[in-house]
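Peer 1: prediction below, plus the sequence it came from.
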Amino acid sequence: MKHLFKAEKIKLYYSKKFWIIAGVIAILSILNNTSYLFNGSLTSLLGGNLVKETSEANNINIFSGLLGSIDDGFITFLIIFVSIFIGKDFDLGMFKNIVSRGFNKKKIYISKIFSSIYATIIFLLISMICSLIIGLVFFQKPLVNTNIIVNFIETITIKILLVFAITSISVLITTIVRNVGYSILTNLLVIRVIPSTLAMTFHSFSKYEISNNMYKLIDINTSSNILIYGLVISLVYIILSNSIGMYIFAKNDL
């Protein structure tokens, strides 16, 4: 298990696509934050706004900018990366090769989950660092006290857990589809398009939709009810997707 994860990390560092997507996420974060100075967000082209309930730069503080850096654009490129990262191993027959060397399928799946989450953390850090730099230059610097810091940490933690849930679902879908191109298409449909459509059609469904719960976490004054619900939703998706993924991956032939 330890050796598998180490090998996956090395593969990440040598992957051109990993660094390309990391660069795209950095540029997108910078553009979204700077374009917000002109009352708009480039990420709206990808299905959402940087911070949905504020439209003027002078109403944005550093904390809102950091929370807003985890947006629809970020999620879209994260899904694309996971689809490529895992789907390519199926295309190249890497999983068969690893299993033939005596590694347990469940351990292989767990190593893929860990490496995908590891990549997700790097993407998150890149996006938030870029947002922080822009925020320090252009956005409001609110007076900081213990309550603000605690609320921000709680909010960003739950938002990150929701991102981990998306990563877990992407891994699950990719290991089922087993092809890079089809995985990208299926992941975007299952995680982005279909849930959004259902949420607009059936409003009661929106409370179970990950993106909708992420949209609520845009401010450091988020209510405790929203935080608790977001925590529950993220953990349910993470546990279910990983449990189902390990079962299917272990049972099916590679």
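Peer 2: Great, that's in hand. Being a predicted model, the structure only gives us computed values, none of them experimental.

Peer 1: only C-alpha atoms from now on, for both contacts and neighbour counts.
Peer 2: OK.

Peer 1: in the stretch 101-250 of the chain, which spans are helices?
Peer 2: In the stretch 101-250 of the chain, the helices defined using DSSP state H, counting those that start in this stretch lie at 105-138, 146-177, 180-187, 194-201, 210-215, 224-251.

Peer 1: got another one to weigh against that:
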Amino acid sequence: MNRVLNYDKYKLQKTKFWWICILVAIAMNTIGLYIMIKFSSGYGISNLQFEQYRSIANPVTLVFLIIPCIFVGNDFKTGTIKNIASKGIKREEIVLSKLIWNFVLAILFMVCSVIAGLIVLILFSKTSIKSKDFIELMKLTGIAIIALCAFASITTLISFIVKSSGAAIAISIVLILVSEILINLAEVLFKFKNFSKFSPNFIANIVSSGASSKSTTTFIISMFVWIVVCSLLSIYIFKQQDIK
């Protein structure tokens, strides 16, 4: 296991795509926050309330999903997966290594984004961040990380199925965009309220406007279910594939 973990670590150290994605997410997050600060200052509001800047912890999922898709898909494109498997490394270890590093990147993605947002908030506004608000922001960041790990598991599964980074990115984007429509449709047809709390996309609702403790707990449990199920499916599918 250590062999493939070290290989993937070395590969990430030599590539720039994930840093570019993180920087793009930081730019999108901070620019939006900066515009809000300037807009508020135009109305004489220099000290923002927590409800106004809690969106710092809202992950840019459409950017993040590119990371696991490229990370997994490129290994199929270059034949690296075949070379690693031929060296006696178990296929489940290959999948687990990808998942572990994708989870690490999810943490890094969120931490960098939130830190950048806090820096902009401190530098360009007179907002006084209360301790209770900071603790709440950290909680939201933790929940967002769990959601990104679920997204990473889903996109990793898609990448192992299609074996192409480009196709995986396209499918993942369509899936995220269409899923909201399908969830709303399911709520109407089956009269099931808050069906969206079982979807990783619900993180946007939690961060932006908040959710009840029950809904948040259900969401967190659902994310762990997504992670476990998609991880097991990725291992199963990869073990069934012929890559020789």
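Peer 2: Received the coordinates, thanks. As the structure is a prediction and not an experimental result, all values here were calculated from the model.

Peer 1: want to throw the helices of the stretch 101-250 of structure 1 into CSV with distance to Gly65 of structure 1?
Peer 2: What follows is these, written out as CSV (distance: least, Cα to Cα, whole Å):
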stretch, distance to Gly65 of structure 1
helix 105-138, 6
helix 146-177, 11
helix 180-187, 27
helix 194-201, 24
helix 210-215, 13
helix 224-251, 18
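
Peer 1: check which helix or strand the residue mapped onto Lys96 of structure 1 from structure 2 maps to.
Peer 2: Alignment note (TM-score structural alignment): Lys96 of structure 1 maps to Lys82 of structure 2. Applying DSSP states H and E as the criterion places Lys82 of structure 2 in helix 80-85.

Peer 1: which elements pack onto that helix?
Peer 2: The contact analysis (3 or more Cα pairs under 8 Å, 6 or more residues apart in numbering; DSSP states H and E) places helix 80-85 of structure 2 against no helix or strand.

Peer 1: now that helix: buried residues?
Peer 2: The neighbour-count check on helix 80-85 of structure 2 (16 or more other Cα atoms under 10 Å) flags 81, 84-85 as buried.

Peer 1: please apply the same query to stretch 168-182 of structure 1.
Peer 2: Going by neighbour count (16+ other Cα under 10 Å), the buried part of stretch 168-182 of structure 1 is 168-175, 177-180.

Peer 1: gap between the match of Lys96 of structure 1 and Ile89 of structure 2?
Peer 2: To Ile89 of structure 2, Lys82 of structure 2 is 10 Å away according to Cα to Cα, to the nearest Å.

Peer 1: go on, Ala167 of structure 2?
Peer 2: According to Cα to Cα, Ala167 of structure 2 stands 26 Å off from Ile89 of structure 2.

Peer 1: again with Asn83 of structure 2
Peer 2: Counting by Cα to Cα, the separation of Asn83 of structure 2 from Ile89 of structure 2 is 10 Å.

Peer 1: same deal with Ile135 of structure 2?
Peer 2: 42 Å.

Peer 1: now which residue in structure 1 aligns to Cys69 of structure 2?
Peer 2: Under the alignment defined by TM-score structural alignment, Cys69 of structure 2 corresponds to Ser83 in structure 1.

Peer 1: next one: Leu105 of structure 2
Peer 2: For Leu105 of structure 2, the residue aligned by TM-score structural alignment is Ala119.

Peer 1: tell me the contacts of that match?
Peer 2: Ala119 of structure 1 makes contact with Leu12 under the criterion Cα atoms under 8 Å, 6 or more residues apart in numbering.

Peer 1: equivalent analysis for Thr186 of structure 1, please.
Peer 2: Thr186 of structure 1 makes contacts with 173, 177, as judged by Cα under 8 Å, 6+ apart.

Peer 1: that one maps to what in structure 2?
Peer 2: In structure 2, Thr186 of structure 1 lands on Ile171 (TM-score structural alignment).

Peer 1: could you do Ile25 of structure 1 as well?
Peer 2: So Ile25 of structure 1 corresponds to Ala25, using TM-score structural alignment.

Peer 1: hang on, isn't that match packed against Leu65?
Peer 2: No - in this structure, Ala25 of structure 2 is not within contact of Leu65 by Cα atoms under 8 Å, at 11.4 Å.

Peer 1: of the two, who's got more company?
Peer 2: Leu65 (25 against 22; other Cα atoms under 10 Å).
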